[in-house]
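Peer 1: how would this look folded up:
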Amino acid sequence: MRRINNWTLWGILFCNSFLVGCAPLAPNVDPPSDYTYIIGPGDSLEMFVWGNPEISRTIPVRPDGKINAPLVEELPASGKTPFQLARDIEKELSKYIRNPLVTVIVNDFVGPYSEQVRVVGQAAKPQAVPYKENMSLLDLMILVGGLTDYAAGNRAVIVRNMNGVQQQLRVRIDDLLEDGDITANVNILPGDILIIPEAYF
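Peer 2: Here you go, the predicted model:
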């Protein structure tokens, strides 16, 4: 496999920075109206089995997206809603318990990678965060601690998958954070990637 050295990587980033200025401004699209949280690897779940406290417990979702619990082995959890997973657990438990009633509550939210919002580049704390309903650009910047001193916030772009097509949409973070221009605050969608480039000197 061909290796990419540091000079090649910097060249790719440098060339891409010129394309950022050509990207259209991100429209303030409506957030998903029917958004429901989807379980992902790394989530921590509370499984309550009514009338059976001995098998009720906290269970982690493994990196492969499955869970193990008393009387429930190798059950896929990733990609399901808590409601769907509870029904699947009930089916498994019904082999041993009469009419089981299960509730699943998510404690620590990670979510599937496809719905996480990623921030890379000149953010104070670049990271991937779980999407939250009605999340905005301002909410996202608060979560990552704002910009570094070297950031070019008004040249930042959101990479967004729209109907299977990947688009680059420019956002005005400097205007939002430094000037308080609320018109620069746009909605974030599940799976968005925010790229914040370094300023030219």
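Peer 1: going forward, measure contacts and count neighbours with C-alpha atoms only.
Peer 2: Noted.
Peer 1: In space, not sequence, find me the middle residue of the protein.
Peer 2: Gln116 (1.2 Å; Cα atoms, centre = their mean).
Peer 1: for the spatially closest residue to it that is not a sequence neighbour, what are its contacts?
Peer 2: Distance criterion Cα to Cα, 6 or more residues apart in numbering; nearest residue to Gln116, sequence neighbours excluded, is Pro130 at 4.8 Å. Applying Cα atoms under 8 Å, 6 or more residues apart in numbering, we find Pro130 in contact with Phe109, Val110, Gly111, Glu115, Gln116, Val117.
Peer 1: could you dump the residues you listed to TSV with secondary structure and distance to Thr148?
Peer 2: Formatted as TSV, those follow (DSSP: H, G, I helix; E, B strand; the rest coil; distance: Cα to Cα, whole Å):
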residue	secondary structure	distance to Thr148
Phe109	coil	27
Val110	coil	25
Gly111	coil	27
Glu115	helix	25
Gln116	coil	22
Val117	strand	19
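Peer 1: Another for comparison:
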Amino acid sequence: MRLAASLLALGLPLLLAACASSGPLSSGAPPAVVPVADDYQIGVDDIVQVSVWRNPELGITAPVRPDGKISVPLIGDVMAGGRSPDAVAKELQGKLATYVIEPQVTVIVTELRSHEYLSRVRVTGAVRTPVSIPYRQGMTVLDAVLAAGGVTEFAAADRSSLHRKNGDGAQAYGVQLDNILNAGDLSTNYKVAPGDVITVPERVL
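Peer 2: This is a model prediction of the structure:
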């Protein structure tokens, strides 16, 4: 519980900044979520697996260091951060050619650690348990709200909003959460994107 609270606290400044700069609610739906590109850029702390065909002793599995590099047998340090796995593999093949005949190198990111924090979806306001959860492809507003335990009895659910980063600010989209939860109306059950913030305000008594 303390860990979850700490993660949420870390995201709170970003959440407040996003909500403050969102401006009026958009009348339309948020843009479609673009799938993660195949040309993934390796980041610091990602776990990278390097395999050399027929030369298993040259393979490694290691995190990318803070300087963005990994250490490979025979070669030494190679820059991996900010590059695609294919680009790193091609560089390794070129350097290993001095020691191995026609090396075939595969580079795979086995754990995406560097983007995990930025890719979280946050739910705050009048929900049972405000949460910061990892983004999953296909996740919707309802999925995120249910992960937060649903809304409280004090929620003004139909005045909920989804905030999405847009350039230097953020755009807010109205979510009729009461209709989603109680009427089965999924017209505003939008698919969320990495970094989205969902806010559920309380009723004015």
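Peer 1: returning to that earlier point: farthest pair in the contacts of Pro130 of structure 1?
Peer 2: Pairwise distances across the contacts of Pro130 of structure 1 peak at 12.7 Å for Phe109 and Val117 (criterion: Cα to Cα).
Peer 1: re earlier: could you check which residue of structure 2 pairs with the residue nearest to the centre of structure 1?
Peer 2: Aligning on TM-score structural alignment places Gln116 of structure 1 opposite Ser119 in structure 2.
Peer 1: Isn't that match up against Gly195?
Peer 2: Yes - judged on Cα atoms under 8 Å, Ser119 of structure 2 makes contact with Gly195 at a distance of 5.1 Å.
Peer 1: Kindly tell me how buried Arg120 of structure 2 is, as a neighbour count.
Peer 2: Close neighbours of Arg120 of structure 2, defined as other Cα atoms under 10 Å, add up to 19.
Peer 1: scratch that, Leu85 of structure 1 is what I was asking about
Peer 2: For Leu85 of structure 1, the count of nearby residues is 21 (other Cα under 10 Å).
Peer 1: give the contact list for the corresponding residue of structure 2 for it.
Peer 2: Aligning on TM-score structural alignment places Leu85 of structure 1 opposite Val88 in structure 2. If you count contacts by Cα under 8 Å, 6+ apart, Val88 of structure 2 has them with Val78, Met79, Ala80, Val107.
Peer 1: again, only using 7 Å
Peer 2: By Cα atoms under 7 Å, 6 or more residues apart in numbering, the residues touching Val88 of structure 2 are Ala80.
Peer 1: And the strands in structure 1, which stretches?
Peer 2: Applying DSSP state E to structure 1 gives strands spanning 44-49, 57-60, 66-69, 72-76, 102-108, 117-121, 127-129, 157-162, 165-170, 193-196.
Peer 1: most neighbours per residue, which of those strands?
Peer 2: Of all these, strand 193-196 has the most neighbours on average by mean count of other Cα atoms under 10 Å, namely a mean of 24.
Peer 1: compared with structure 2, how much does it deviate?
Peer 2: By mean Cα distance after the TM-score superposition for structure 1, the fitted strand 193-196 of structure 1 averages 2.8 Å away from its aligned residues in structure 2.
Peer 1: Contacts for that strand, please.
Peer 2: 117-123, 151-153, 156-160.
Peer 1: Quick one: distance of it to the chain centre.
Peer 2: Centroid separation for strand 193-196 of structure 1 versus its chain: 13 Å, with Cα atoms, centre = their mean, to the nearest Å.
Peer 1: same thing with stretch 159-173 of structure 2?
Peer 2: With Cα atoms, centre = their mean, you get 16 Å for stretch 159-173 of structure 2.
Peer 1: what's the first-to-last distance across that stretch?
Peer 2: By Cα to Cα, to the nearest Å, the extent of stretch 159-173 of structure 2 from end to end equals 10 Å.
Peer 1: Equivalent analysis for stretch 14-31 of structure 1, please.
Peer 2: Across stretch 14-31 of structure 1, first to last residue, Cα to Cα, it's 32 Å.
Peer 1: Give the buried residues for that stretch.
Peer 2: Buried residues in stretch 14-31 of structure 1, counted by 16 or more other Cα atoms under 10 Å: Ser17, Val20, Ala23, Ala26, Pro31.
Peer 1: residues contacting the residue nearest to the second one when sequence neighbours are not counted?
Peer 2: Distance criterion Cα to Cα, 6+ apart; nearest residue to Val20 of structure 1, sequence neighbours excluded, is Arg155 at 6.3 Å. Contacts here follow Cα under 7 Å, 6+ apart; on that basis Arg155 of structure 1 touches Val20, Gly21, Arg170, Val171, Arg172, Pro197.
Peer 1: Compare the residues you listed with structure 2 and list the overlap.
Peer 2: Cross-checking the contacts of Arg155 of structure 1 against structure 2 gives Val171, Arg172, Pro197 as conserved contacts, using both residues aligned by TM-score structural alignment, their matches' Cα atoms under 7 Å.
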